[in-house]
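Chemist: sequence-free structure coming up:
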């Protein structure tokens, strides 16, 4: 009975596989949004100001970073929790595939969130005239919370690696 329960629990990890596959749908949505922004910008590129172009470009960078984060979570999560990804010999392989354990993935996700938050904060500061001081203060506080959290997670990871 115990063996069957353990086997069933172990097999239940495959429930995560369609969830990781579902993240690819979010990646498609980001790609659509990315090109929607590009196609919206291009016809007006000669009419709009430099600051507005920079804001759109920052949005594109933001979408790209989130897309990279999705790919990292999809593949690393699948490999860490479901099954190893077996690619044919000579097939193109991401250099980090198979090297990110859950702690490394957690730290990379935290660093990506800080980068995404930084770009979002830069967009807000470039458009600061449309925000009141309280809103700006909260955006900075939230960003600093992300930064401090990522920093603390990195320190904790280093400390736990020294003890092993």
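Modeler: Looks like it came in fine. Remember, predicted model here, so these are calculated numbers, not experimental data.
Chemist: C-alpha only now, for contacts and for neighbours.
Modeler: Fine.
Chemist: So what's the residue count around residue 5?
Modeler: 10 (other Cα atoms under 10 Å).
Chemist: before we move on, what about residue 123?
Modeler: Other residues within reach of residue 123, judged by other Cα under 10 Å, total 20.
Chemist: Might one say that it is in contact with residue 57?
Modeler: No: at 9.7 Å, residue 123 does not count as touching residue 57 under the criterion of Cα atoms under 8 Å.
Chemist: does the residue nearest to residue 117 when sequence neighbours are not counted sit in a helix or strand, and which one?
Modeler: Once flanking residues are discounted, residue 117 sits nearest to residue 143: 6.0 Å by Cα to Cα, 6 or more residues apart in numbering. Element membership for residue 143 (DSSP states H and E) is helix 133-162.
Chemist: got it, and residue 23?
Modeler: Residue 23 belongs to helix 16-41, assigned by DSSP H and E.
Chemist: Now the helix or strand following that helix: buried residues?
Modeler: Downstream of helix 16-41, the next assigned helix or strand under DSSP H and E is helix 50-81. By neighbour count on 16 or more other Cα atoms under 10 Å, the buried set for helix 50-81 is 53, 55-67, 69-79.
Chemist: Contacts only, for the residue most central in space within the chain.
Modeler: Geometric centre of the chain, nearest residue: residue 69, 2.5 Å, by Cα atoms, centre = their mean. Residues near residue 69 by Cα atoms under 8 Å, 6 or more residues apart in numbering: 109, 112.
Chemist: and with 10 Å instead?
Modeler: Going by Cα atoms under 10 Å, 6 or more residues apart in numbering, residue 69 touches 27, 63, 105, 108, 109, 110, 111, 112, 113, 116.
Chemist: Presented hereafter is structure B, for comparison with structure A:
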């Protein structure tokens, strides 16, 4: 009897089933995750080559070479961290997005269930994604500030205007995240205020 009452009419059933059209999108993000794992491996090999296998970073003839070697290693490590943070962002979008918009993963009681997944919804996911984007932007900005000492050097990728705009965009990301978090806080507080009246 309850199954008959819960059965949707054809049009609502079609509309509700359309959420499964998102499945290829999440599968595509899994492919992107695999590509980032490959990219991480390439960067890691590059780091090992720089440090141990005769790369530029092993040069210690002059102090300026030592400084240059340290910068090269630092930039590669920051690149690795950048890949990891983007990979974390992908996991949040894949797992959280699928759980929120497509179907339950039924991970309750699983020892590897992410702590944040137990209370995930669209608002929580937006805030977490905004914070992850700020973290990624911070890594890129730090890499820029490390390389900015070579502005006049041949092959330098940065200009003063470029650095300024990168900083402004990072500040906009921070302000946007604060705005999203504040809006989410207001929306969470509204039901309580309504029940009080």
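Modeler: Everything's here; your move. Since the structure is predicted, the reported quantities are computational estimates derived from the model, not experimental observations.
Chemist: so what number do they get for TM-score?
Modeler: Here the TM-score for the pair of chains, by TM-score structural alignment, normalised by the length of structure 1, is 0.93; 163 aligned residues with a Cα RMSD of 1.7 Å.
Chemist: on that earlier part again, overlap of the contact sets of residue 123 and residue 57 of structure 1?
Modeler: In contact with both residue 123 of structure 1 and residue 57: residue 51, using Cα under 10 Å, 6+ apart.
Chemist: what's around the aligned partner of residue 151 of structure 1 in structure 2, how many residues?
Modeler: Taking TM-score structural alignment, residue 151 of structure 1 has residue 178 as its aligned residue in structure 2. Residues contacting residue 178 of structure 2 under the criterion other Cα under 10 Å number 15.
Chemist: which ones are touching residue 178 of structure 2?
Modeler: Residue 178 of structure 2 touches 127, 130, 131, 172, 184, counting by Cα under 10 Å, 6+ apart.
Chemist: Now the two most distant members of the residues you listed.
Modeler: Distances among these were taken as Cα to Cα; the most separated pair is 172 and 184, at 18.0 Å.
Chemist: so how far is residue 4 of structure 1 from residue 10 of structure 1?
Modeler: Separation of residue 10 of structure 1 from residue 4 of structure 1 (Cα to Cα, to the nearest Å) stands at 10 Å.
Chemist: so what's the aligned residue in structure 1 for residue 98 of structure 2 up against?
Modeler: Following TM-score structural alignment, the counterpart assigned to residue 98 of structure 2 within structure 1 is residue 78. Neighbouring residues of residue 78 of structure 1 by Cα under 10 Å, 6+ apart: 13, 14, 16, 17, 18, 19, 20, 21, 72, 84, 85.
Chemist: Can you flag the buried ones in the residues you listed?
Modeler: By neighbour count, with 16+ other Cα under 10 Å, these hold 17, 20, 72 as buried.
Chemist: Distance-wise, check the counterpart of the first one in structure 2 relative to residue 86 of structure 2.
Modeler: Okay, so that is residue 17 of structure 1. Alignment note: residue 17 of structure 1 maps to residue 23 in structure 2; criterion TM-score structural alignment. Distance of residue 23 of structure 2 to residue 86 of structure 2, given as Cα to Cα: 20 Å.
Chemist: likewise residue 22 of structure 2?
Modeler: Separation of residue 22 of structure 2 from residue 86 of structure 2 (Cα to Cα): 21 Å.
Chemist: try residue 129 of structure 2
Modeler: Going from residue 129 of structure 2 to residue 86 of structure 2 by Cα to Cα gives 10 Å.
Chemist: Find the residues that touch each one of these two.
Modeler: Here residue 129 of structure 2 and residue 86 share the contacting residues 92, 135, scored by Cα under 10 Å, 6+ apart.
Chemist: show me what contacts residue 170 of structure 2?
Modeler: Counting by Cα under 10 Å, 6+ apart, residue 170 of structure 2 touches 133, 134, 135, 136, 137, 138, 140, 141, 164, 176.
Chemist: What lines up with residue 143 of structure 2 in structure 1?
Modeler: By TM-score structural alignment, residue 143 of structure 2 lines up with residue 123.
Chemist: Residue 49 of structure 1 versus the spatially closest residue to its match that is not a sequence neighbour, what's the distance?
Modeler: Excluding its sequence neighbours, the residue lying closest to residue 123 of structure 1 (Cα to Cα, 6+ apart) is residue 55, at 5.9 Å. Per Cα to Cα, residue 55 of structure 1 is found 10 Å from residue 49 of structure 1.
Chemist: what do you get for residue 150 of structure 1?
Modeler: Distance, residue 150 of structure 1 to residue 49 of structure 1, by Cα to Cα: 35 Å.
Chemist: How about residue 144 of structure 1?
Modeler: Residue 144 of structure 1 sits 30 Å away from residue 49 of structure 1, going by Cα to Cα.
Chemist: Nothing else from me, thank you.
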